[in-house]
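A.B. asks: Quick one, what's the 3D model for this:
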Amino acid sequence: ICASKMLTQSYMLQETYVGSNEPTEYVLTNQKLVTKSKKLKLDSLVSTAKDVFLPQGYPDSVSADYLTYQIWDTAQAFCSSLTSALASRAVLTGYGVGDQGASVAAATLAWLLRDGCGMVGRILFAWLYGTALDWDCKRYRLLADVLNDLAILIQLLCPLAGPPGSPAVVAVLCIASVTLALVTVCGGATRAAFTMHQARQHNMADVSAKDASQETLVNLVGLVVNLTFVPLITGPVAVPVFIIFTSGHIFGNWCAVRSVAMETLNPSRLHLVVVSFVASGGRACSGVAEVNQSEPLLRSCAAPLRLGCPLSAPAAALPADRLVDGLRQQRHRRLAVFTGASSYYAVLAEDATSADQLLAVFQCELIHLARTRPKLFDAVGGCSELRAGDAAAAATAERLMPDFLGALSKAGWSTEPLLLGAGQHRLTWSKSF
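C.D. replies: Below you'll find the predicted structure:
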C-alpha cells in the first residue's frame, strides 16, 4: 500500500533561470519528469538571442548601465563601419589597385612602411599614456573614436595626395596608420576598463566575449549595407555621407560614455564629490549617478596635483626651508603635501596605503577649494586653517576625513580600487627628521 501511494503521488517543482522572469514548472509523477510550461516560438527565439549576445545571468550579472551603453556602442559601431568602407576604397586606390601603371613592389613597400609606422606608434603611445588609460578611461575612449574618424578622413584624402605609390601617398598612409595605432591602444585599453566596470559576478571574460559577439553582428550587418550602398557612393556624394555618419559616430560615442556610471573614484569624480561634501556642511556627498553625469569628459576638473611625485618636484617649486619643515611636520602621516603657487605635490612614504593616497588627494582638494571657492566652507568651517599652511591644512583634512568616508559609503562610492593616477615614487624619512 505504501509503495502504491508513492507511485501515484506527484510533486510540483519550479525552476527559474537567473535573469528570466518566467519560471519553468515540472511535475514529478510515477518517477517521470513532465514539463508543464510551454514557451512560444517567439519567446524561445528571444531567449536564444539573449544567450548568444548577452552575458550569462543578464541583467543581474552586469552593471545597471550595461544595456544603455551597449545600445549606443552598437549605433556608433554601425556608423563607423560605413565610413571605414569608404576609407578602405580610398586606401586601395592609393596602393594602385585598378591602375595599370602601378607597381606591385611599390605597393608592397608602402604596405610594409605603413605597418611599421603603426607598430612604432602603438609602442610609443602605450609607453607615454598607458597608466592614464585606467583612471581617465572615459576621456581616452572619446579620444580613440575622434582619432578613428581623423584616420578615416586622412585615408579618404589619400588619392588626392598624388599618383598611386608616390612618396606623398605613402606618407599619408603612414600618418593614417599611426593614428589608427593610437586608436587600437586607446580603444582596446579603455574597453577593458569598461568591461571590468560592467562585470558584476566575476564574469569579465564572458562580458568581453559577448561584447565581441555584438560587435561582430554589427559588422556583419554593416557588411551587407556596405556591399549594397558603398558602390553607389562616389564623387561628391561621399562628402555629405562621411559628414553624416561621422557625426553619428561621435554622437553615439558621447552618449555611450556619458551613460556609464562608475562607482570608483578618479581625480575628476573625487573633486566633484569633495565639492558636494563641503557644500553640504560635511554631512553628505553626491551620489554615483549624479557625479558621473556631471563629470567633464574632455578635460579634468580636479585640482592640479602630482600624487606620488619625486621629492625633486616640490623641491623645484618651494624654498628649501619650507620643504624641510613640511617633511618634519608630516613624517608621522606616511605622506607630505606641499602647496605651490599653482600646483600641489603629494610625496608618499614607502609604506603608504591607498587610504593615505585618498587622504592626500582629499587634503589637496580642500586646499584648492579654500583658495578658489572659499564661500563653500561657510557651513563646514576650516577655510582659514586650510589656507594657513600645510601643517594646519593637514590637521583640518584629518578632522574631516572620517565624516567624508562615511558620506562616501552612504552615497554608494567604492574606495577600492582607487584610480587617482598616483606615481610610483616613495620616500623613506631618515632618523634626522
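A.B. asks: For the rest of this, base every contact and every neighbour count on C-alpha atoms.
C.D. replies: OK.
A.B. asks: ranges for the strands of the stretch 251-400 of the chain?
C.D. replies: Under the criterion DSSP state E, counting those that start in this stretch, the stretch 251-400 of the chain contains strands at 305-307, 335-339, 344-348.
A.B. asks: Between strand 335-339 and the last one, find me the angle.
C.D. replies: Between the direction of strand 344-348 and that of strand 335-339, the angle (axes from the mean of the first three to the mean of the last three C-alpha atoms, to 10 degrees) works out to 170 degrees.
A.B. asks: Now do strand 344-348: which elements does it pack against?
C.D. replies: Using 3 or more C-alpha pairs under 8 Å, 6 or more residues apart in numbering; DSSP states H and E, the elements in contact with strand 344-348 are strand 305-307, strand 335-339, helix 354-372.
A.B. asks: How about the shortest one?
C.D. replies: When contacts are defined as 3+ C-alpha pairs under 8 Å, 6+ apart, strand 305-307 sits against strand 344-348, helix 354-372.
A.B. asks: Out of the strands of the stretch 251-400 of the chain, indicate the one that is most buried.
C.D. replies: strand 344-348 (a mean of 26; mean count of other C-alpha atoms under 10 Å).
A.B. asks: angle of that strand against helix 354-372?
C.D. replies: Using the same axes, to 10 degrees, the direction of strand 344-348 lies 160 degrees away from that of helix 354-372.
A.B. asks: Now do the contacts for the residue nearest in space to the middle of the chain.
C.D. replies: The chain has Cys137 as the residue nearest its centroid, 3.1 Å off, counting by C-alpha atoms, centre = their mean. Listed by C-alpha atoms under 8 Å, 6 or more residues apart in numbering, the contact partners of Cys137 are 190, 193-194.
A.B. asks: Another sequence for comparison is provided below:
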Amino acid sequence: GFPVKTPPGYLRYSLWSWIQDISTQLRSVLATQRILEGVGVGSSEATALSALFNYLVRDGCGMAAGLLFTYAASSRFRTDVKRWRIFADVSVDIGITLECAATLLPKPFFLPCICLGNMFKACCGVAAGACGGSINLHWAKGSDISDINAKSGAQHTVTGAIGLIFAGIFAKSVNNVSSRCLWMLYSALTYIHLYGNLKCMRLISFDYLNTIRMDMILRQY
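C.D. replies: Okay, the predicted model is just below:
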C-alpha cells in the first residue's frame, strides 16, 4: 500500500500535483464567473438561447482543436514527455487567462476569446493525457502500473472534492473584490501552478533520452 509500494519521490510528486490542481480549480472559478457574466447571466437583455449558442460554439471549437492537435502531435509526446507536460500546463493557463479576460474586450470579441481559450484547454487535455501514461509508468518501477493508476485516480478524486469546497469559499470571498486585486490573486495562483509543474517534472527521471539530449550526444560524435 501507499507509500510502501511507491518509489521515493512519489509522495512529493503527489503533493505538488495536488497544489497544481487546487490552483487550477480556483482560477477556473474566476473564469466561469467571467463567462457567465459575458453570456448575460443576471442581465434582462440576455436570452437562454444566446447563452446556449455561445457555449455550443465554445465547446465545438474545443473539440475541433483537440482532434487537430491529436492528429498533429500524437507521435511526438513519447520523445519528450516533460516538455509536453509543461506545454500542457502553460496551455491551460493561457486558456483560463483568455476566459478571464474575455469580458474586458468589446462584446464582438467575447465569443472568439472564450473559444480560443477553450481550444488551448483542449490541447492541454490531449497533451496531459498522453504524458500521464508515461509518467505513471515511471512511478510504477518496482511496483504495479495498475496500482499507480488507481492511486492517481483516487488522488484526483480527493483533490476534486477538496477543490469544490475551496472553490465555493473562494467564489464567495472574491465576490466584492476589486478587479485589480482579482488579477493580482490570479497571477499568484498561476505562478504557483507553473512552479508546481516544474517541481513535479524535476522529481521525474526517465531512463531514456529525449530528442534534445539525443541531438547533443550525436553532435559530440
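A.B. asks: about what we covered before: save the strands of the stretch 251-400 of the first structure as TSV, and put in distance to Trp72 of the first structure too.
C.D. replies: Shown next, in TSV, are those (distance: least, C-alpha to C-alpha, whole Å):
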stretch	distance to Trp72 of the first structure
strand 305-307	34
strand 335-339	42
strand 344-348	38
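A.B. asks: what residue of the second structure takes the place of Ser137 of the first structure?
C.D. replies: Actually, residue 137 of the first structure is Cys rather than Ser. Alignment note: Cys137 of the first structure maps to Val81 in the second structure; criterion TM-score structural alignment.
A.B. asks: and if you look at Ala87 of the first structure?
C.D. replies: In the second structure, Ala87 of the first structure lands on Ala31 (TM-score structural alignment).
A.B. asks: Which stretches in the stretch 151-300 of the first structure count as helices?
C.D. replies: Ranges of helices in the stretch 151-300 of the first structure, per DSSP state H, counting those that start in this stretch, are 167-198, 204-229, 238-258, 267-279, 288-294.
A.B. asks: what stretch of the second structure does the shortest one fall on?
C.D. replies: Residues of the second structure offer no counterpart to helix 288-294 of the first structure, counting by TM-score structural alignment.
A.B. asks: what's that helix packed up against?
C.D. replies: In terms of contacts (3+ C-alpha pairs under 8 Å, 6+ apart), helix 288-294 of the first structure is packed against helix 267-279.
A.B. asks: Check which helices and strands the helix it packs on is in contact with.
C.D. replies: helix 288-294, helix 354-372.
A.B. asks: possible to save those as JSON lines with mean neighbour count?
C.D. replies: As requested, those are exported to JSON lines (neighbours: other C-alpha atoms under 10 Å):
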{"stretch": "helix 288-294", "mean neighbour count": "16"}
{"stretch": "helix 354-372", "mean neighbour count": "22"}
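A.B. asks: Dump those helices to JSON lines, plus distance to Leu153 of the first structure.
C.D. replies: Formatted as JSON lines, these follow (distance: least, C-alpha to C-alpha, whole Å):
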{"stretch": "helix 288-294", "distance to Leu153 of the first structure": "31"}
{"stretch": "helix 354-372", "distance to Leu153 of the first structure": "41"}
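A.B. asks: nearest to Pro240 of the first structure, of those helices?
C.D. replies: Among these, the nearest to Pro240 of the first structure by C-alpha to C-alpha is helix 288-294 (31.9 Å).
A.B. asks: Could you give the separation of that closest one from the chain centroid?
C.D. replies: Relative to its chain's centre, helix 288-294 of the first structure lies at 15 Å (C-alpha atoms, centre = their mean, to the nearest Å).
A.B. asks: What residues of stretch 102-118 of the second structure count as buried?
C.D. replies: Judged by neighbour count (16 or more other C-alpha atoms under 10 Å), stretch 102-118 of the second structure contains these buried residues: 102-103, 110-118.
A.B. asks: Kindly check the end-to-end length of it for me.
C.D. replies: 12 Å (C-alpha to C-alpha, to the nearest Å).
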